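Q: Okay, predicted coordinates and the sequence, questions at the end:
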Amino acid sequence: MDNALLTLLRSVDTPTVCNAIEVAQGKRGFNAFTRGTMLTNDPAGVMVGYAVTAQIAAVAPPAEDPATIRARRMAYYKAMAEGPKPSVAVVEDLDYPNAIGAYWGEVNTTIHEGFGMSGALTNGVMRDLGDMAPDFPVVAGSIGPSHGFVHVRSINEPVQIMGMEVRPGDLIHADRHGAVVIPPEVVDQLAAAIMKMQDTEKLVLEPARAEGFDFDAFEAAWTAFEKART
């Protein structure tokens, strides 16, 4: 992904990216996006990057010995630090939908921001909303006060986040609306698709915002909009 595309993707929201994928594919039916309402620590935050995946759990204490747990945690941080940039931490909480372990707070957001990552996507829990690292968006399944018995279960394996499957290295776009996996086959077409979609939407939006907009103006605008989409 070149710098121009990265800058463009950081400037648009996730619904725009979802629409642009359909434009690039020439059809509807794309479904690699999250389901349900997600929460964010930064309503204006946008994360774009390649997924570094992991699984955690927190309801029950880990069954393995402390040395094994610590070794896996260190391997987790190493993977996050050394993943290809730009990168997004994509962490599945295996306790979902009963997740309690607030893995994402002041400490972990600061660490992952220090690693140069673009943000975190999880079906799990976040906390420390007033003390998270600045400019490090987190899109999460819930908010809670405690980390419980949180521990890492796996690293660099496929994960499920709110109905969306994510594999290590998948290109992620996420914001306050949720997240999407960008199919690799559309990456080279994505910039043009975003521009086409935005230009096409103007055919309806500009008349709708003008004085005197009525059904006749709508019908003419919508006809032009449909013609431009085909």
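A: Thanks, I have the structure now.
Q: drop to CA atoms for contacts and neighbour counts, all remaining ones
A: OK.
Q: which other helices and strands contact the biggest strand by length in the chain?
A: The strand that spans the most residues within the chain, counting by DSSP state E, is strand 47-57. Judged by 3 or more CA pairs under 8 Å, 6 or more residues apart in numbering; DSSP states H and E, strand 47-57 is in contact with helix 3-11, helix 66-82, strand 87-93, strand 151-155, strand 159-161, strand 171-175.
Q: got another, please set it beside the one above:
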Amino acid sequence: MTSNSLPDLSILARWDTPTICNALELIVPERRGHGFTVEQVVCLDPTLKPIVGYARTARCSTRTPPTESAQELAERRINYYDYVAGPPHPTVAVIQDFETDPGAGAFWGEVQTNIHKGLGCLGAVTSSAMRDLNDCAPRFQILARKVVPSHIYNKVIDFGTQVEVFGMVVNHDDIIHADRHGAVVIPIEAVDKLPAAVDLMIRKEAVQLEAARDPSFNIQMLRKALTKSAQVK
């Protein structure tokens, strides 16, 4: 992707992730059953607005002791940071904990959140764990598996490859939308169509909600509202 061909992702942060998922059902109905997280996540800061960015994928390990030298591990780590820093921006780190018991140790904490934020990353979706909850970089979002106190043998295994986190398959540069509900991969061809799809969906739902919130609401009103909602174009 060139800078001239990149879509404006910032507009998509206006809406929460469930709204984006609903709108994608209208644009790419074949994606209805996949492309999003399907497991419970622990959100670092539920008050933050949604994050939208290009995926920087990696696999990590925390439980298993390293077999490589400290120099090899350090070289891979700096190469990973170089990868995270690369364009396009903004980015979202998507990291799969490759242990049999993912989340035993924390990949994310005070140091990693500040480094990633400084390299242009808005947040992370990870099957690993997090810690240092009061000291993580401000306005950096994390959706993690759990909260634990130790990072154990935290290390990067590889990066830039396909990963699967909470049932969501992600590739390098996939567009990720995430908030306290979870995350979803947005096909790049759907980005420009999403605002109109969200508007249509909201107008359809508004008809049903108006009826449901009426003090005299009954089954007859519901039938009428559903019919009227289906006619909204």
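A: It's in. Since we're looking at a predicted model, the values are computed, not measured.
Q: re the thing from before, onto which residues of the second structure does the longest strand of the first structure map?
A: Taken onto the second structure by TM-score structural alignment, strand 47-57 of the first structure occupies residues 51-61 there.
Q: quick one: the helices in the second structure?
A: 17-27, 70-85, 110-118, 194-212, 219-231 (DSSP state H).
Q: Give me the angle between the first one and helix 194-212.
A: What that stands for is helix 17-27 of the second structure. Using axes from the mean of the first three to the mean of the last three CA atoms, to 10 degrees, the inter-axis angle of helix 17-27 of the second structure relative to helix 194-212 is 110 degrees.
Q: matching residues in the first structure for helix 17-27 of the second structure?
A: Helix 17-27 of the second structure corresponds to residues 14-24 in the first structure, going by TM-score structural alignment.
Q: what residues does the matching stretch touch?
A: Residues outside stretch 14-24 of the first structure that contact it (CA atoms under 8 Å, 6 or more residues apart in numbering) are 9, 28-30, 173-175, 177-180, 182-183, 186, 189-190, 193-194, 197.
Q: Identify each buried residue in it, please.
A: Residues of stretch 14-24 of the first structure classed as buried by neighbour count (16 or more other CA atoms under 10 Å): 14-15, 17-24.
Q: again with stretch 188-197 of the first structure
A: In stretch 188-197 of the first structure, counting by 16+ other CA under 10 Å, buried: 190-191, 193-194, 196-197.
Q: What span of the second structure is it aligned with?
A: Against the second structure, stretch 188-197 of the first structure falls on residues 192-201 (TM-score structural alignment).
Q: cool, stretch 156-164 of the first structure as well?
A: Using TM-score structural alignment, stretch 156-164 of the first structure pairs with 160-168 in the second structure.
Q: Then stretch 206-213 of the first structure?
A: The counterpart of stretch 206-213 of the first structure in the second structure, using TM-score structural alignment, spans residues 210-217.
Q: The matching stretch spans what distance, first to last residue?
A: This stretch, stretch 210-217 of the second structure, spans 9 Å end to end (CA to CA, to the nearest Å).
Q: got the contact list for stretch 175-195 of the second structure?
A: With CA under 8 Å, 6+ apart, stretch 175-195 of the second structure has contacts from 7, 9, 12-13, 16-18, 20-21, 23-24, 27-28, 35-37, 40-43, 45-46, 48-55, 92, 125, 141, 143, 168, 170, 174.
Q: Residue 56 of the second structure: neighbour count?
A: 29 (other CA atoms under 10 Å).
Q: which ones are touching it?
A: Neighbouring residues of residue 56 of the second structure by CA under 8 Å, 6+ apart: 83-84, 91-94, 159-160, 172-173.
Q: hmm, which two among the residues you listed are most spread apart?
A: The span of these, defined through CA to CA, is set by 91 and 159 at 14.1 Å.
Q: For these two, indicate the residue with more neighbours.
A: Applying other CA under 10 Å to residue 91 of the second structure and residue 159 shows that residue 91 carries more neighbours, namely 28 against 23.
Q: Just give me the match in the first structure for the more buried one.
A: Aligned counterpart of residue 91 of the second structure in the first structure: residue 87 (TM-score structural alignment).
Q: returning to what we had before: can you tell me which of the contacts of stretch 175-195 of the second structure are buried?
A: For the contacts of stretch 175-195 of the second structure, buried by 16+ other CA under 10 Å: 9, 12-13, 16-18, 20-21, 23-24, 27, 35-37, 41-43, 45, 49-55, 92, 125, 141, 143, 168, 170, 174.
Q: buried sites along the match of stretch 206-213 of the first structure?
A: Neighbour count says stretch 210-217 of the second structure has 211-212 buried, by 16+ other CA under 10 Å.
Q: Stretch 120-139 of the first structure too?
A: Of the residues in stretch 120-139 of the first structure, 120-128, 132-133, 135-139 count as buried by neighbour count, 16+ other CA under 10 Å.
Q: What residue in the second structure is paired with residue 109 of the first structure?
A: Mapped onto the second structure by TM-score structural alignment, residue 109 of the first structure lines up with residue 113.
Q: cool, residue 144 of the first structure as well?
A: Mapped onto the second structure by TM-score structural alignment, residue 144 of the first structure lines up with residue 148.
Q: pretty sure that match contacts residue 108?
A: No: between residue 148 of the second structure and residue 108 there is no contact under CA atoms under 8 Å: 10.0 Å.
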